[in-house]
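J.: sequence plus the predicted model coming up.
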Amino acid sequence: MAAHRKPRQRPRTGSAARTAATLAFAGAATAAALPGSAHAAPQPTPAQVKAKVDRLYHDAEVATEQYNGAKEKATAAARSLDALRDEAARRADRLNESRRALGSLAAAEYRSGGLDPAVQLLLSSDPDQYLQRASYVERAADRQAAEVDKVRRQVAEIAQLRAEAKEQLATLTARRADLEKHRTAVRTGLAEAQQLLDTLSPAERTAYDRSDTARGAGRADRGAPRLGAVQAPNARAAEAISFAFEALGKPYVWGATGPSSYDCSGLTQAAWRSAGVSLPRTTYTQINAGQRISRSELAPGDLVFFYSGVSHVGLYIGDGEMIHAPRPGAPVRVAPIDEMPFAGATRVA
C-alpha cells in the first residue's frame, strides 16, 4: 500500500507574501482598537497638573506685562498721530488764509500795472502824487514777496507733518499687531490652564485651591496683618499701602488697572497714583521708576519684583509680606515675598 504524504507547502513570495503581511497588520490594528487591548495615556497626577498650571499662569503673566507695554505704546502712538493730524489741519487753514491774501495782492497789482511806470509819470498831472503812489506799490510788492515766501514755508511744513503722520500711522499699526499677539498669548495660556484644572476631580480642585491659598505657610499662624500695624516711612507710602489694603479681595483681571479689578502692575500703579505718584504701566518699567534697593533695605511701600524676567510685582507692607494681585482666580491678597523668586526692589518715594 502506498503511503499518503501531506503536500509540502511552498514559501509565499511576491504578492502572496505582501497580502499576508497586510492582513496580519490589519488584524493587529483591529485588535489594538478593541476595548482593553491597548493602554491609554496615563492621566497626569494632581501634582503634575498643579506644576503645569502654575507654569502656564506664569507664562500668561509674562505675556500680560508685554500686552500692557504694547498697549501703552499703541496709546501713545495714537495720541501722537492725532496731534500731528490736528496740527496739519491748523496749518492748512493758515495756508488757505495766506493764499487768499496773496491772491488779493496779485489782483491789486494786476489792476494798477497796465502802463509802464515811466509812461505813467509822463502822463500824470501830478508827479508828486504819482511818486507817492509808486512808493506804495513798491511796498506792496515787497509784501507780496514776503507772502509768497510764507506760503512756500507753510506748504513745506504741512508736507513734513503729513510725512510724520504717515510714519506714526505705520508705528501704530505695528503696535496694534504686537498688542494682538500678546493678547492671544495670554488668552491661549489661560484657556490651557483652565482645561487642565477641569481634569481634576472636585476634591482635587479643592485641594489645589487650598494649596494655592496656603503658599508660604506660617502667615496664618501669626494672623493676617492689619493696616494700623504697618509702619509706613512717610505719608505717601502710607496712602499707597492704605489703597492696597482697600483693594484686598478684588479679582485679578489681566490688563486691568482698577477700580474693580487689577493685574499685578495695575494694582501697584493705582496704589501709588492715589498717593500722587505716577508710575509707568509695566513691571519691567516700574522697577526703574525709583531708587533700587536691596532686600535687606525693604520698607513698607516699596515695590518688590519677582522672576528673572521681572514679570510680577507687589507692594511691600513689612514683616516679609506684600499685597499683590497674584493671577486669575486668585484675588488681591497678602502673601509672603518668599513665595516667588525675588528679583529686586524699588523705593518710589
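T.: Good, I have the coordinates. Numbering: from 1, shown residues only.

J.: from here on, contacts and neighbour counts on C-alpha atoms
T.: OK.

J.: elements contacting the one helix or strand Arg183 maps to?
T.: According to DSSP states H and E, Arg183 maps onto helix 127-198. Applying 3 or more CA pairs under 8 Å, 6 or more residues apart in numbering; DSSP states H and E, we find helix 127-198 packed against helix 46-112, helix 117-123.

J.: pull out the buried residues from the last one.
T.: Within helix 117-123, the residues scored as buried using 16 or more other CA atoms under 10 Å are Gln120, Leu121.

J.: gap between that helix and the chain center?
T.: 75 Å (CA atoms, centre = their mean, to the nearest Å).

J.: run through who's touching it.
T.: Residues from elsewhere that reach helix 117-123 (CA atoms under 8 Å, 6 or more residues apart in numbering): Pro127, Tyr130, Leu131.

J.: got it, and stretch 179-197?
T.: Looking at what lies outside stretch 179-197 - CA under 8 Å, 6+ apart - the contacts are 49, 52-53, 56-57, 59-61, 63-64, 66-67, 70-71, 74, 205.

J.: recalculate using a threshold of 6 Å.
T.: With contact meaning CA atoms under 6 Å, 6 or more residues apart in numbering, stretch 179-197 is reached by Val53, Leu56, Ala60, Ala63, Tyr67, Ala70.

J.: ok, now which ones touch the second one?
T.: When the contact criterion is CA under 6 Å, 6+ apart, the partners of Leu56 are Gly189.

J.: now do it against Ala165, distance only.
T.: 40 Å (CA to CA, to the nearest Å).

J.: do the fourth one as well
T.: According to CA to CA, Ala63 stands 29 Å off from Ala165.

J.: the two: which has the busier surroundings?
T.: Ala63 (22 against 19; other CA atoms under 10 Å).

J.: residues contacting the more buried one?
T.: Contacts of Ala63 (CA under 6 Å, 6+ apart): His182, Val186.

J.: try 10 Å
T.: Tyr57, Gly69, Lys181, His182, Arg183, Thr184, Ala185, Val186, Arg187, Gly189, Trp254, Ser311 (CA atoms under 10 Å, 6 or more residues apart in numbering).

J.: okay, now the one to match up with it:
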Amino acid sequence: MAAHRKPKKRSLSGSTARTAATLALASAATATAFEGTAHADPRLTPSEVKAKVDELYREAEVATEKYNGAKEKADRAETALDGLRDEAARKADRLNTARQDLGSLAAAQYRKGAIDPSMQLVLSSDPDTYLDRAARADRVGHRQAAEIAGVRRQVRSLDQLRTEATDTLKDLESRQAELRKHKKTVTGKLGEARRLLARLTEEERARVTGGARTGSPGAAAEGARASRAAARGTAPDGVKAPDSRAGAAVSYAYNALGSPYVWGATGPNAFDCSGLTQAAYRAAGVSLPRTTYAQIDTGRRVSRADLQPGDLVFFYPGISHVGLYVGDGKMIHAPNPSAPVRIAPVDEMPFAGATRIA
C-alpha cells in the first residue's frame, strides 16, 4: 500500500511571487479606497458650509464683475460695428451712384465720337454758339475729372471703413470669448455653492443665508417707508441726504428691498451688486459705469468716517462688492444668490473705500 503523504507547500518565487504580491497590494488599495470613499466627503457643519459658500460667492462676484466689464466692452464694440456697417453701406451706395454717373457720361461721349475742335469750329454755322458750347464742355471736363477724383477718394474711404469694421469684429469676438469664460466661472462657482447649501436642512440654510427671503413683509414695509422719506427729502432713517440725487438713489434702493440677486442684472426686478447701485443712480438721473472697479473711480473719494446717505461703499481688496450707504452705519446691497437685496451693516465685510457721486 502506498504511503499517503501530505504534499509539500510550494514556495512562491519569481513571477508567481510578484503576481501574488501585486494582487495583495491591489486588494489592500481597493479596500483602502472604499474605506476612504466613506470618509472623503464628511458632512460639513453649517458654519463650515457657510464659510465655503461665502468664499464661493466672493469668487463668483469677482468673476461677475469681470463679466460685467467684458459685456460692457462687447456691447460698445457691437454698437460700433453696427455703426461702421451702416456707414459702409451708405458709402457703398454713394460710390455706386457716382460710378453709374461717370459710366453714363462716358457712354454719351462714346456715342458722340471724337471730332477735332478746330474742324468743329470750321464746320459750325454759328461760331459764337460753338465757342459757348466748347466753354461749357471744358467746364464739364473739369467737373468730370473732379468726380473721378471723388470716386477714388470714396473707394479709399470705403476700404478703410471696411478694414476698421474687420478690426472691430475681431475685438467683439475676443470680448465674446472673454464673456463665455467668465460666465463659465460664475455658473461653476454658483453651482457648487448651491450643492453645498442643498446638504443643509431648511432651518440650517436659513441661518447660513441670514433668513431673509425675496418679497418679505419687512422688505415691503421698508420700501413704503422709503417712499414717504423721499417726499421729505431725507433718507428713510431720518438722516439728511447731501443732495436730491443722493436722496433719490437711496429711495430707489429702499424700494428695491427684497428683489432677488441675479448676476448680470441691472433691474428693475433683479440686481447684482453693481447693477443695484447703477440702477439707483440712473433713477436719480446720473449715469454710473457698470462695474465696481469703475464705479469706485466715479465722483469723489470719502473716508469711512465721513459717509453720508447715497455714498457708494466698496468691499474686499479687489473691489468686488458695492453697496449704497443709507446712514446709521448701514447700507443697502445685493449680497448673493442666496439672499435678496437687503439692509446690512457696513462693517459686515472688509471695507475697501467709498465714493460720493457729485
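T.: That came in fine, so what should we check first? Because the structure is a prediction, the values reported are computed rather than measured.

J.: let me see the TM-score of these two.
T.: Once superposed, the chains reach a TM-score of 0.88 (TM-score structural alignment, normalised by the length of the first structure), with 334 aligned residues with a CA RMSD of 2.5 Å.

J.: about what we covered before: dump the contacts of stretch 179-197 of the first structure to CSV, plus distance to Gly318 of the first structure.
T.: Output for the contacts of stretch 179-197 of the first structure, formatted as CSV (distance: CA to CA, whole Å):
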residue, distance to Gly318 of the first structure
Val53, 29
Leu56, 29
Ala60, 28
Ala63, 29
Tyr67, 30
Ala70, 33
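
J.: the helix holding Arg183 of the first structure versus helix 46-112: what angle between them?
T.: Counting by axes from the mean of the first three to the mean of the last three CA atoms, to 10 degrees, helix 127-198 of the first structure lies at 170 degrees to helix 46-112.

J.: helices and strands around the following helix or strand past helix 127-198 of the first structure, which ones?
T.: Heading C-terminal from helix 127-198 of the first structure, the first helix or strand you meet, by DSSP H and E, is helix 202-213. Packing contacts for helix 202-213 of the first structure, counted by 3 or more CA pairs under 10 Å, 6 or more residues apart in numbering; DSSP states H and E, involve helix 46-112, helix 127-198.

J.: if we can go back for a sec, tell me the most buried of the helices and strands packed on helix 127-198 of the first structure?
T.: helix 46-112 (a mean of 17; mean count of other CA atoms under 10 Å).

J.: mean per-residue distance, that one to the second structure?
T.: For helix 46-112 of the first structure, the mean deviation from the second structure after alignment is 1.2 Å (mean CA distance after the TM-score superposition for the first structure).

J.: same check, this time on stretch 177-193 of the first structure
T.: Averaged out, stretch 177-193 of the first structure is 0.6 Å away (mean CA distance after the TM-score superposition for the first structure).

J.: what does that stretch correspond to over in the second structure?
T.: Per the alignment by TM-score structural alignment, stretch 177-193 of the first structure matches residues 177-193 in the second structure.

J.: tell me how far that stretch is from the chain's mean position?
T.: 12 Å.

J.: cool, and stretch 219-239 of the first structure?
T.: Distance, centroid of stretch 219-239 of the first structure to centroid of chain: 32 Å (CA atoms, centre = their mean).

J.: now do stretch 299-314 of the second structure: distance from first to last residue.
T.: End-to-end distance (CA to CA), stretch 299-314 of the second structure: 13 Å.

J.: matching residues in the first structure for that stretch?
T.: With TM-score structural alignment as the criterion, stretch 299-314 of the second structure aligns to 290-305.

J.: same check, this time on stretch 241-260 of the second structure
T.: Going by TM-score structural alignment: stretch 241-260 of the second structure matches residues 232-251.

J.: buried sites along the matching stretch?
T.: For stretch 232-251 of the first structure, using 16+ other CA under 10 Å, the buried residues are 232, 236-245, 247, 250-251.

J.: same list (those) but as a markdown table, adding secondary structure.
T.: Shown next, in a markdown table, are those (DSSP: H, G, I helix; E, B strand; the rest coil):
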| residue | secondary structure |
| --- | --- |
| Ala232 | coil |
| Arg236 | helix |
| Ala237 | helix |
| Ala238 | helix |
| Glu239 | helix |
| Ala240 | helix |
| Ile241 | helix |
| Ser242 | helix |
| Phe243 | helix |
| Ala244 | helix |
| Phe245 | helix |
| Ala247 | coil |
| Lys250 | coil |
| Pro251 | coil |
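
J.: just give the number of residues close to the aligned partner of Asp347 of the second structure in the first structure.
T.: Residue correspondence to the first structure (TM-score structural alignment): Asp347 of the second structure is matched to Asp338. Counted with other CA under 10 Å, the neighbours of Asp338 of the first structure add up to 13.

J.: any idea how far Asp338 of the first structure lies from Gly314 of the first structure?
T.: Counting by CA to CA, the gap from Asp338 of the first structure to Gly314 of the first structure is 12 Å.

J.: do the same with Glu192 of the first structure
T.: Glu192 of the first structure is 26 Å from Gly314 of the first structure, by CA to CA.

J.: give me the more crowded residue out of those two.
T.: Gly314 (29 against 15).

J.: in contact with the more buried one, which residues?
T.: Gly314 of the first structure neighbours (CA under 10 Å, 6+ apart): 244, 264-265, 267-268, 283, 301-306, 321-326, 332-335, 337, 345.
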